[in-house]
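Visitor: Okay, sequence plus prediction incoming.
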Amino acid sequence: MLIADILEAKGHQVHTALPWTTVAQAAARLDDAGVGALLVCETNGRIRGIVSERDIVRGVVRHGRALLDMPVSEIMTRNVSTCAPDDTVPSAMARMTRGRYRHLPVVSGGELVGLVSIGDLVKHRVREMELETGVLRDTFIAHH
């Protein structure tokens, strides 16, 4: 299965924030959208970083209440790894595991086309395994 297959099922919407968005605004946007991370992009769409719930929690520990008025650029993860639509789910999962991150922007031809989470990948991998199990079970029953 490819990353493109996951995007077909879940959609291509990516929730973003500008670098000067305050952490309070970003937290509200995360809550409203029901997502765990916002991609931080320039006005031209260039990826600058990613801010996740984890980044906000760490920021609270380091900065206390002052964090809420700080721009997300102060706490975002800057080195954002990406994948392509034609990458396989196992390769994307391996990259996320090695890098210890939970979200992976999907880029094609220099353009942002989606975002996948580790939850998206696990969900589709489990579905794939369930289908394989069903086929094996049906084949076994048919031959015995």
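Guide: Cool, got the structure.

Visitor: contacts and neighbour counts: CA atoms only from here.
Guide: OK.

Visitor: Could I get the contacting residues of Ala84?
Guide: By C-alpha atoms under 8 Å, 6 or more residues apart in numbering, the residues touching Ala84 are Ile3, Val106, Val107, Ser108.

Visitor: Dump the residues you listed into CSV; add neighbour count as well.
Guide: Listed next are the contacts of Ala84 as CSV, based on neighbours: other C-alpha atoms under 10 Å:
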residue, neighbour count
Ile3, 24
Val106, 24
Val107, 15
Ser108, 13
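
Visitor: Please flag which of these sit within strands.
Guide: Assigned to strands by DSSP state E, the following of these qualify: Val106, Val107, Ser108.

Visitor: which SS class is the nearest residue in space to Ile50 that is not next to it in sequence?
Guide: For Ile50, ignoring the flanking residues on the chain, the nearest one in space by C-alpha to C-alpha, 6 or more residues apart in numbering is Leu39 at 4.5 Å. Three-state assignment for Leu39 (DSSP: H, G, I helix; E, B strand; the rest coil): strand.

Visitor: does Leu39 really touch Gly45, like I thought?
Guide: No - using C-alpha atoms under 8 Å, Leu39 is not in contact with Gly45; the gap is 9.9 Å.

Visitor: another structure for you, compare them:
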Amino acid sequence: MQVREAMSNEVLVVGPEHTLRQAARMMSARRVGSAVVIDPDSEGVGIMTERDVLNAIGAGLDPDVERTGSHLTWDVVYAGPDWTVEEAAAAMARGGFRHLVVLDGREVAGVISVRDLMRVWAGRQAATTTV
């Protein structure tokens, strides 16, 4: 199975000037563990995860003051939509992270998460046990 078949197509996008609280509220409302951060003044795509929010709050920072642009990962490993889910899982395991931004060319096509991989795995397991 390819990443394009398993990824979430609806991506939460926030800007670098959103506060951590705003990002956390949007992530909570959408029931997602990450948000893609696109900075119109830079060339890249970053990702903000629930872990980034936890680390900032755990360090005593004010979520109403801190901006997402200061607490995200710009050094992102991107997946391609034609990767296999096994390649995506291996990249996550190597990097120690739970989300991959999926780029189709230079455009964000989606995000694949450990949750997506578990859904695929569970579906495969169910299919093999009912045969």
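Guide: Nice, thanks for sending it over. Computed from a predicted structure; not experimentally measured.

Visitor: What's the TM-score once they're superposed?
Guide: Superposed pair, TM-score by TM-score structural alignment, normalised by the length of structure 2: 0.89. Supporting alignment: 131 aligned residues with a C-alpha RMSD of 1.9 Å.

Visitor: re the thing from before, ok, now which ones touch the residue nearest to Ile50 of structure 1?
Guide: Going by C-alpha under 8 Å, 6+ apart, the list of residues near Leu39 of structure 1 reads Val14, His15, Thr16, Ala17, Ile47, Arg48, Gly49, Ile50, Val51, Pro105.

Visitor: what do we get in structure 2 for it?
Guide: Using TM-score structural alignment, the partner of Leu39 of structure 1 in structure 2 is Val36.

Visitor: surely Trp20 of structure 1 meets Ile75?
Guide: No - the pair Trp20 of structure 1 / Ile75 is not scored as a contact, 11.2 Å apart, by C-alpha under 8 Å.

Visitor: Which one of those two is surrounded by more residues?
Guide: A count of neighbours by other C-alpha atoms under 10 Å puts Ile75 above the other of Trp20 of structure 1 and Ile75, at 19 against 13.

Visitor: so where do the strands sit in structure 1?
Guide: Going by DSSP E, structure 1 shows strands at 16-17, 37-41, 47-52, 103-108, 111-117.

Visitor: just these: most buried one?
Guide: Of all these, strand 37-41 has the most neighbours on average by mean count of other C-alpha atoms under 10 Å, namely a mean of 25.

Visitor: Asp55 of structure 1 matches what in structure 2?
Guide: Alignment note: Asp55 of structure 1 maps to Asp52 in structure 2; criterion TM-score structural alignment.

Visitor: what's the burial count for its match?
Guide: 18.

Visitor: Test my guess that it contacts His71.
Guide: Yes - counting by C-alpha under 8 Å, Asp52 of structure 2 touches His71, with 6.1 Å between them.

Visitor: against structure 2, where does stretch 100-112 of structure 1 fall?
Guide: Under TM-score structural alignment, the match for stretch 100-112 of structure 1 is residues 96-108.

Visitor: can you give me the offset of that stretch from its chain's centre?
Guide: 7 Å (C-alpha atoms, centre = their mean, to the nearest Å).

Visitor: measure that stretch end to end?
Guide: 21 Å (C-alpha to C-alpha, to the nearest Å).
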